[in-house]
Structures are given as structure tokens and as C-alpha cells.
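*Asks:* No letters, just coordinates:
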């Protein structure tokens, strides 16, 4: 059997837009992905639906997989002929143990590539408004591990060199050793008044910062119960933060949004919300199988209702492959959601939302087999694909939900409500419990009614069922700062 290949990929610090193009290409081609806790799980959604996903997460008090087991798995999967991606948070060469993994692969003569990533020690400060170097404030920069393999975990460092010779220091994952760090920097010549900032979950909307000095930051951390994952940044350059902070001023900074999803791909709404500073967890994750369809009567209908953006593409692909000229179709086109309408508009049709559809006229509903003829008993149904819950993502979703502090729920369509509720049951979760403390927003009147009918909490809707209106609506509802 031909040996496979391994890509040791840096996922970047958290914001999915910060992964490299080469890293993303590797994810899309992967047959197996071994991923860490600090690699944003949303990146896994770009993998093929049959890609095997293996969690290698590490916490300070426990390891899901020890490093030796990870090395063995990389070798095993590659020797089985697989294209393997080892997805690591930040840059794999900065405290990412990539050298050990590469050595294990080299021992078995397995081909591999190392794909650099953006390190959190640089990215997290920038998202907090702090460049790690500056001509007037900092001409040198160091990245330092805040714990090592010693018995007590306290790093053995050249403290005098750091204190006297480096302007800006980034300590990785060092909250537990913060008193030790501050004490040694002060004892070796760093002024006690030197600014310090802790940046937790840098580049995420849940990013939090805590600022002080070497003299008082430890007490502040204890009072705030500040924890890892966090970068500890030390240096005078922190003073620039007040002038050039930018990420925390974005309209949806602090919004951690749970978005109900009915389609297979990452939605345009999710991307727009993230572009405005929000974290977005889309759930559930679906996979599909396209089915053959009967097009013999397609030109007889007066109305065609599309249940998802994906089925729009499937419908027109089927027409083309069936040799049917679109000009033979006389029906008006409608979409269940604004996304479906936009997919039709993009093809040159003046489509409308389902709520604007009249009762009269023969109706064809185009969609997947999870959409029934609700409120349209006399309609015909064209099933273009079979949609299934991607169960491999259920434990991934539960970990994302546990680590985030979700404060907002968005239902983009009426169809999304029941599917979301049922998928949560597959995770052993009750929708009412999950949503009880969240601001629940509905896109459109039909969606609002579906949320109410499901017995879920509801807090209104934007003026229009558009992503721009949603951003304006959420920006007008301030999130309580922690």
C-alpha cells in the first residue's frame, strides 16, 4: 500500500479568517484530521463530509491523547495511505511540539509538510490594539513558555536577560505561574510599574483583557478569576492600546451567537456576523446525498417554493442535466428564507419570500426530505437531496458550547426551529434549557411564530429579515460586559 502524507498545519489563534490559504487547502483535502483544543472547530466544517475527525485536546489537568499516542496515530494513518492533517492552534513551531511529531514521521520515512500559522503571541496583542514592536516603545520581542517539564512546572529562564534585554515579552499559557513570573522579572531589574496585560481567547469575540502592572496584576487576576487560555504580555508598548484598539470597537464584539442552520455549508449570515466581530456557532451540521428527480411536470406549476439555498442549485442542475430549457417554466419562484430568495435572485429571478405567496395556483415544493408540506396540503414535493445529521459533529458542538459563553440565539427561518430542537435532543440537550438565558432573535414573522409554537423564549426580530438588519438590531442591544 502506498504511504500517505501528513500536513502539520498551524490553525492560527482562533479567528477562522487567520488560517493560511495553504492550511485551508490541506483541510479540504484531508482524509483524517487530528485537531487540538485551541484550533477553532469551525475550521473542521471545511473538511470533506467523510473525513475522520480525531480530537487531541489538552487541558492543564488532563490529556485526551498524550503526545506519544498522537505521534503513533499520525504514523498509523499515514502508513494506511491516508492524507492526514495535524491541526494545531497558532503556529506549530511555537510551543506546538511539531518537532517531535515531524521526527516521528521522519523515523518511518513518511512524507510530511509543515504549514506555518499565525502565532497567538503576535495576533492576540494586535486584536487587543497592541503591536508587539514599535520604534518608540519596543525594539525587541520575545515569546516565552510560562511552564516547563520541571517538577513544579515553573520555567527555568534567563530572567535577567528577559528583564533587562527585552522590551516586550509574551508568556504563553502562564496564568498559573503569574506570581512567579512577576516576582522574577522585578527581582532581575524590570520596574514594578511595567505595564502587563492578559489576553484570554485572543481574536475571538469572547476575547477578554485584564490590564495592570507587574506589581498588581496577580491580585487583579485572582479577583477576576482570570484563567487560561491566555497570553501574558509585558512591556511599555501596551500603553498604545488606548489609541489603536480596534477589534473591541466592532459592532458585534462580545456577541457569542448560536445560529440555527438548515443547510450543509457555512452560511452567508454566519460570515457576515463574524465580519462584524461576533463569534458564531452554527448548529446542527448536516450532510446530504443528491437524489434523482422527476421533471416531467415541472412546467405545469404556477408557483415553486424552494426550502433552502442548496436545493436551488440542485434544481437547476437537474434541469440542465435533464435537457429542460428554463424558459419553459412559467412558475413564480419563492423561498422559505431570505437565503433561498437570494440564491434565486443570484440566478436572475425576481423571487419573493414564502409569506408573500398567494393561496391560489398549483404549487411545487422543492427541497430535501426533512421538509414536509406544512400549510400546503395540496402541493407536490420534489425531493432533491436527502439530508442527514452529521453525528460526528455532535461532540464537537458540545465542546464548543461548553467553552463559549453564548449570549444570543438566532433562528434564520421557521424551518430551522424544529430541526434545531431535534438535533439538540441528539446531544442530550433540551432547547428550553439551552436558550433560557439567551437573547433569542427570529428572522421574520413566520420564524417568530415557529419559535413561540415550540415553547421557546423569544425576544423579537429585526425590522427586515436581512443580515444587515440583524446586525443593526443586535448592535442596538448592548451585551453586558464582564
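*Replies:* Right, received. Where do you want to start? From a predicted model like this one, the values you see are computed outputs, not experimental measurements.
*Asks:* When you work out contacts or count neighbours from here on, use the C-alpha atoms and nothing else.
*Replies:* OK.
*Asks:* if I look at residue 297, how far off is residue 359?
*Replies:* With the distance defined as Cα to Cα, to the nearest Å, residue 297 ends up 20 Å from residue 359.
*Asks:* For stretch 281-295, list every residue counted as buried.
*Replies:* Buried residues in stretch 281-295, counted by 16 or more other Cα atoms under 10 Å: 281-288.
*Asks:* typed the wrong thing, it's stretch 72-81
*Replies:* By neighbour count on 16+ other Cα under 10 Å, the buried set for stretch 72-81 is 73-75, 77-79.
*Asks:* what does stretch 307-314 give?
*Replies:* Those would be 307-312, 314, for stretch 307-314 by 16+ other Cα under 10 Å.
*Asks:* Got another one to weigh against that:
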């Protein structure tokens, strides 16, 4: 979704074995209908679309109407999830063969009709997809048809995400362990001796922020570098709300008169300089010092060759122009007298709201991060659009605010248990989360 155009229509089609947002037949019909409207359609899937991804049915529906299409291969979850758990599915000493198997089918009881003897005796590593409900049936058949009862088994839930969980056992005891742990789909069941390598080469779960399930309050339309770095450290990050922007015409005639120009968002930097170029405005006429409301905004100015300081370092004297979107009328009480140059209209992308609610249902969020003061009210407003009460949602989370102004906005919103890193930088935030985990091990 990060790479979709602002006017892109988003249609959520996520499925679990017992929960289908849209039935497969409806998805096929929808693909055809949208393509016949002469639209560019992307059917985005997790993993590889050709491995239990129903791509055959969907492409056949398109072909029936002579609609041209392209299939882009991916990495199947039966390979990716084990690797993120520290397990290669093949190894010269442990596994020379590998199979991917559906663990439920279209039969009345959902139990797959498989060549159990061929799997048990002829395949070293077996990956069963979405089969937690049929786990006793799987283990029983593998043992009955020749697989040793002490063969290692591991379940990997939410593989490759920071919320990834694993549960390890053998064919004879894994069913009881799953029942006790209340383990559920979405999960890959991996069977084979190659699982013994996990203790040596497990890597993802050793990342410093693994286990962090973070909601990052979002104010901009560009992809967050903070979110990217948190994920690189092993965290699972949901950015919310999702915004869309529409550029507005601007009047630049008074810009040379100001002593200070404060940019309210990184996007406002790009919009401002684009407006200068389109209006053939000579940058040398500007005598003001530049300031940014966040380090991200300052970085955007630095990339254009300008030095800038944080808003909190801005002197009180001198005339001030605030450049940004239509949200600048809020959270500006500390700046005294100022004028506004509104470069764009920013509004929440309402079609993202049901997707966000589904993401929250699937995650176990334990951390809330507000990167700026403007993010606090925007986030609470976004929750209202989802019919979620902010106080209830945040009451058990570790809340982290970036900077004194952000902490003030958090307190004004009635959120009393927030914490703050020493500095409002990405690295300081990461160091703080490492030092004060507040996450169940």
C-alpha cells in the first residue's frame, strides 16, 4: 500500500480458514469487473501466488474474458517462515527433499487426501500450510505410515513478522503442546530433522526489538524512515492513520518579508520548493532562517542544501511564517504571532480504516509511539473514524513520545503514562526501547 497512488482504490480480500472477507468466487468476479473498467488492477498476495495462492483460478477467470495479465512470483511462506525461525528447508546433512502440502481441502471434514506413505518415507522436510486444526490428523498419519514418532515438528505463526511465534515438539507430543499454548493459524507446520539446526542459526528472534508490536502515529504521506528502522531491528510496526494529500495554489509574494520560516512536515518542504520553481521565484530573495518541526523535516531541508534547527530552538523575536498543510491551524499555540502558507490539503484515507481494524485484530500491540505533537491529535481522530476509544486502546500500552512538545500534547490529550527518550531521534528511540522493553518474553 505504501507504493500505491493517492487515488488508488484499496479492496481488502484477506482470508483465514474460518474467516473470508470475500469468497474466492467474489474475488475472481471483482478482478474481472475492475479490469473491464479499463483500470490497472494489482492483486497483491502474501508469499508466492502460485503456492496455494489461488492464482490459477483468478488468472483463468481473467483469461476467460481475454484480459491480459502478468504474474509476479514471490517467496512462499513455507520457505520464508522457516528461514525466519532459523531453519533452512534443505541441508546436505539433514534434508535432500522438501514438499509443500495443503493441510485442509474442499472435502466435508477438511482433512486432506494425501499420499501419506510417500510423504512419511520419501520426503525429508514437509511444510503444511494453514493446518493447525488438522494437526492431530497430520501427526497420526505420518507416524502410521512410517515417520518416526520423535521426528521434530515446529509451528511458526505470523512468520517473518515481529509478532512471529514458534512452538517446537515432536510428532508424538506437538498436538498437546499446541492445545496447551492455544496456538492458532496463520501458521506453517514444519516436519523434519532439519529443525535441529534452529538452535545454531536462529537469527530473526535475536534482533533487539523482536516482540515489539508497535503502532506508530503517522502524520505524513511518505513512508516513515522511523518505521523502517524499527522493523530492521525486529519490531512489527503498524503506521496509522494513512493520509492523502492534494496540492494547493500558493501566494509567494510576501515570503521575502519573514525572518523565520517553520516547515511543519517533510512533505511541506517539497511542496514549498516545487511552488518556488513553478512560480519562477528566486530563492535568493528569501532572508529567513529555516526551522523544522521534527528531525525528519530538518533532514528534508538538509537534502536541499539548507541548514535548519528544531522549532523548539527558534528565537521568539522576528516575524514567522509556518509552511505546511491545512492541519497547521492546530498545535501552534507556542509560536506566538505567525502567518500561514498552506501548500496542500491533507485528509485521512478512509478506505484504509477497515484494513487497520483488521490489522489490530490480528496483532497484539504492546507499544505506542508518537513521533511529533501533531501526531497525537491526528491519531486520536483516526481512532474515532474506526469507532475505537483512544483511552481504552492505549491504557495497557507503553506510550513513547518524541520530544517535549510531543509529551505536552500527549498530556493535553489525557494520556498520563507516557515516556520519553533523551533525544527526539530515531537512534535514541531505538536505544530507549532496547533499555526499557516492557514486553513479555
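*Replies:* Structure's in. What do you need? Predicted model, so just to flag it, every value in this text is computed and none were measured.
*Asks:* ok, back up a step: could I get the buried residues of stretch 72-81 of the first structure in CSV, plus columns for distance to residue 355 of the first structure and secondary structure?
*Replies:* Formatted as CSV, the buried residues of stretch 72-81 of the first structure follow (distance: Cα to Cα, whole Å; DSSP: H, G, I helix; E, B strand; the rest coil):
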residue, distance to residue 355 of the first structure, secondary structure
73, 52, helix
74, 52, helix
75, 55, helix
77, 51, helix
78, 52, helix
79, 55, helix
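*Asks:* Mind telling me the two of the residues you listed farthest from one another?
*Replies:* Within the buried residues of stretch 72-81 of the first structure, 73 and 79 form the most distant pair, 9.8 Å apart (Cα to Cα).
*Asks:* Not counting sequence-adjacent ones, nearest residue to residue 121 of the first structure?
*Replies:* residue 170 (5.8 Å; Cα to Cα, 6 or more residues apart in numbering).
*Asks:* corresponding residue for the one you found in the second structure?
*Replies:* Under the alignment (TM-score structural alignment), residue 170 of the first structure maps onto residue 127 of the second structure.
*Asks:* Reduced to three states, what does that match come out as?
*Replies:* strand (DSSP: H, G, I helix; E, B strand; the rest coil).
*Asks:* So it is in contact with residue 189, correct?
*Replies:* Yes: counting by Cα atoms under 8 Å, residue 127 of the second structure touches residue 189, with 5.6 Å between them.
*Asks:* and the corresponding residue of the first structure for residue 256 of the second structure, what does it touch?
*Replies:* Under the alignment (TM-score structural alignment), residue 256 of the second structure maps onto residue 299 of the first structure. Applying Cα atoms under 8 Å, 6 or more residues apart in numbering to residue 299 of the first structure gives the contacts 328-331.
*Asks:* any idea how far residue 93 of the second structure is from residue 256 of the second structure?
*Replies:* Noted for residue 93 of the second structure: a distance of 72 Å to residue 256 of the second structure, by Cα to Cα.
*Asks:* neighbouring contacts of stretch 464-480 of the first structure?
*Replies:* The contact list for stretch 464-480 of the first structure, computed with Cα under 8 Å, 6+ apart, reads 251-252, 254-255, 269, 272-273, 276, 338, 443-444, 461-463.
*Asks:* thinking again about what came up before, for the residue nearest to residue 121 of the first structure, give me its contacts.
*Replies:* When contacts are counted by Cα under 8 Å, 6+ apart, residue 170 of the first structure touches 121, 141-144, 231-234.
*Asks:* and what of residue 399 of the first structure?
*Replies:* With Cα under 8 Å, 6+ apart, residue 399 of the first structure has no contacts at all.
*Asks:* Many thanks, we can stop here.
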